[in-house]
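*Asks:* can't give you the sequence, but here's the structure:
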């Protein structure tokens, strides 16, 4: 492909920062969807910064720490909300529960904590300063005018991200220890997200070939997300079961639901990586 097309990295970064900034007022209103959108914009931004390090301006350490703080805080709010909705859905099944009131109260507390954190983040001057600092460092510098690189160089960077994903997948496949496997699958989830978003950022440079990497990555991301959510929910339920007022049979039933969901996701995941693996960027994108 040589120099055919230039990666619009500056435009991609600008779009994510604008999207993040635009969501902050809604985050301040504790809108769960806004929290998700803001978190997603940050994930995409950080994926690009990680994958193309050295090819684009570098965030100063202070700005990098602030971006990390905002990403972590948004993640805490979003994770609490997702967990609450997941447990609520289980409680709303037709199964008869012995004492669901205590569990529902815990779910309501999760939702409330998610909303409180979101409201504090969205209205915090620190959040707005973080976006401004990132914009100044990444876009308002002389080198930001270019962000142009040969497609072969971009593909090599993507190849490195793909190889990290393969390492995580191999680690989970080679272990019989559930904790090791869950940790490796969680890392694989992060790796596949980074690869997906990094490819999406430069998709125009590779025309339709980019979809050959993006589509299977999306499928793996969905399955790994379900597996991780089931693991987190199971851990939360086990901790909740220690509290007074929580019926042991109710807790066991909830945990069994999450075990079934986890096993189902893992089985679908094994089928997906066997039938539709994410191809190596060096092979899929360079011709």
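*Replies:* Received, thanks. For clarity, every value in this text was computed on a predicted model and none was experimentally measured.

*Asks:* For the rest of this, base every contact and every neighbour count on C-alpha atoms.
*Replies:* Noted.

*Asks:* Return the list of helices and strands in contact with the helix or strand encompassing residue 236.
*Replies:* Residue 236 is part of helix 211-240, with elements assigned from DSSP states H and E. Here helix 211-240 touches helix 61-91, helix 178-201, helix 248-275, helix 281-284, going by 3 or more C-alpha pairs under 8 Å, 6 or more residues apart in numbering; DSSP states H and E.

*Asks:* ok, and here's another one to check against it:
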């Protein structure tokens, strides 16, 4: 059942309900993830764990939290699950988007790399399975479940949620627009990958931090969330392509442009397409007026 709080809900009751719904989804995904018949449950598990981490960060000043349930611990858990998902994404991109466009010689040349990805994926999934069955992971979920049943909050937690939406939403912005990723001149520069990836993570945190308010019908953020998702997807495509090119060099010890010219051209074309889309979408976020409108929206000064 979807979490729909009352209009006069307190901060503590709200975060209790939001975390309960999030935890329910995480637990329900466990068996399908371990069955490993479809990559989607793992993707959804990572999304829900990241949403849980964002909730924990966003409401950190409002709850008296169990020691086992900290944002760094959740982040570490997400990173342990991340390799399997990243390998799934790389394999899907190669097999569905790139491989059908290659000449037979390059299909043969890239076969050892595809086999290597499969081996790495098996090893990564074995570690993932161990993590999801570990006492550390199960204890974290158990402690959160116990907190949800009997939540403990600070004095601020008894305040009405709507009175504190400016702070709970405004903190998500921080120095977002000062990050260097906004000013990267060219995605092909080697130094651009790290700063664009940092920006992508911050946009994702902002999106997750606003999405639970939207889904619970506390604030209407539909159009804003769609914009954030589009920006995040562009940067995600760019990051995947950087990772794929680096994995080729490492695994096959070759220069993709020389050994796999058509494949390399396809990677360049995909990067250029994602970059042009990023420039188009990000332009509207960089003017002073657009930034001020976003600040006003998150500080609940306007409904625009």
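*Replies:* Noted; the coordinates are in hand. These numbers come from a predicted model, not from an experiment.

*Asks:* got the buried residues for the helix holding residue 236 of the first structure?
*Replies:* For helix 211-240 of the first structure, the neighbour count (16 or more other C-alpha atoms under 10 Å) marks 211-214, 216-221, 223-231, 233-234, 237, 240 as buried.

*Asks:* same question, stretch 270-283 of the first structure
*Replies:* Those buried within stretch 270-283 of the first structure under the rule 16+ other C-alpha under 10 Å are 272, 277, 278, 279, 280, 281, 282.

*Asks:* Stretch 175-192 of the second structure now?
*Replies:* Applying 16+ other C-alpha under 10 Å to stretch 175-192 of the second structure flags 181, 182, 187, 192 as buried.

*Asks:* among these, which two are most distant?
*Replies:* Spatial extent of these (C-alpha to C-alpha) is set by the pair 182 and 187 at 11.3 Å.

*Asks:* Give me the common contacts of those two.
*Replies:* Residues touching both residue 182 of the second structure and residue 187 (C-alpha atoms under 8 Å, 6 or more residues apart in numbering): there are none.

*Asks:* how big is the angle separating the helix holding residue 236 of the first structure from helix 248-275?
*Replies:* Here helix 211-240 of the first structure runs at an angle of 160 degrees relative to helix 248-275 (axes from the mean of the first three to the mean of the last three C-alpha atoms, to 10 degrees).

*Asks:* since we're on the residue mapped onto residue 267 of the first structure from the second structure, how many residues are nearby?
*Replies:* Under the alignment (TM-score structural alignment), residue 267 of the first structure pairs with residue 276 in the second structure. Residue 276 of the second structure has 13 neighbours, counted by other C-alpha atoms under 10 Å.

*Asks:* so how far is residue 185 of the second structure from residue 276 of the second structure?
*Replies:* Distance of residue 276 of the second structure to residue 185 of the second structure, computed by C-alpha to C-alpha, to the nearest Å: 11 Å.

*Asks:* Kindly report the same for residue 256 of the second structure.
*Replies:* Where residue 185 of the second structure is concerned, residue 256 of the second structure sits at a distance of 24 Å (C-alpha to C-alpha).

*Asks:* Repeat that for residue 93 of the second structure.
*Replies:* 26 Å.

*Asks:* contacting residues around the aligned residue in the second structure for residue 107 of the first structure?
*Replies:* Counting by TM-score structural alignment, residue 107 of the first structure lines up with residue 117 in the second structure. Taking C-alpha under 8 Å, 6+ apart as the criterion, residue 117 of the second structure is in contact with 87, 91.

*Asks:* On the three-state scheme, the aligned partner of residue 141 of the second structure in the first structure is what?
*Replies:* Under the alignment (TM-score structural alignment), residue 141 of the second structure pairs with residue 131 of the first structure. For residue 131 of the first structure, the assignment made with DSSP: H, G, I helix; E, B strand; the rest coil gives helix.

*Asks:* From residue 26 of the first structure, how far out is residue 131 of the first structure?
*Replies:* Counting by C-alpha to C-alpha, the gap from residue 131 of the first structure to residue 26 of the first structure is 15 Å.

*Asks:* nearest to residue 50 of the first structure, of the buried residues of stretch 270-283 of the first structure?
*Replies:* residue 281 (16.7 Å).

*Asks:* The residue of the second structure positioned farthest from its centre and residue 289 of the second structure, how far apart?
*Replies:* What lies farthest from the middle of the second structure is residue 105; by C-alpha atoms, centre = their mean that is 36.4 Å. Noted for residue 105 of the second structure: a distance of 53 Å to residue 289 of the second structure, by C-alpha to C-alpha.

*Asks:* How about residue 142 of the second structure?
*Replies:* 46 Å.

*Asks:* Of these two, give the one with the bigger neighbour count.
*Replies:* residue 142 (15 against 11).

*Asks:* which residues touch that one?
*Replies:* Residues near residue 142 of the second structure by C-alpha under 8 Å, 6+ apart: none.

*Asks:* wait, what's in contact with the residue nearest the centre of the second structure?
*Replies:* Centroid check for the second structure by C-alpha atoms, centre = their mean gives residue 204 as the closest residue, at 5.3 Å. Residue 204 of the second structure is in contact with 228, 229, 232, counting by C-alpha under 8 Å, 6+ apart.

*Asks:* what would those residues look like in CSV with distance to residue 158 of the second structure?
*Replies:* Shown next, in CSV, are the contacts of residue 204 of the second structure (distance: C-alpha to C-alpha, whole Å):
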residue, distance to residue 158 of the second structure
228, 31
229, 33
232, 34
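
*Asks:* So which of these is the closest to residue 113 of the second structure?
*Replies:* Using C-alpha to C-alpha, those come closest to residue 113 of the second structure at residue 232, 27.7 Å.

*Asks:* My read is that the closest one contacts residue 200, right?
*Replies:* Yes: under the criterion of C-alpha atoms under 8 Å, residue 232 of the second structure lies in contact with residue 200, with a separation of 5.6 Å.

*Asks:* and the equivalent of residue 99 of the second structure over in the first structure, how many neighbours does it have?
*Replies:* Aligned against the first structure by TM-score structural alignment, residue 99 of the second structure finds its counterpart in residue 92. Residues lying near residue 92 of the first structure (other C-alpha under 10 Å) number 11.

*Asks:* aligned partner of residue 226 of the first structure in the second structure?
*Replies:* Aligned partner of residue 226 of the first structure by TM-score structural alignment: residue 237.

*Asks:* what's the residue lying closest to its match once chain neighbours are set aside in contact with, if anything?
*Replies:* Distances taken as C-alpha to C-alpha, 6 or more residues apart in numbering put residue 274 closest to residue 237 of the second structure, at 6.5 Å, once the chain neighbours are dropped. By C-alpha under 8 Å, 6+ apart, the contact set of residue 274 of the second structure is 234, 235, 237, 238.

*Asks:* Cool, thanks, talk later.
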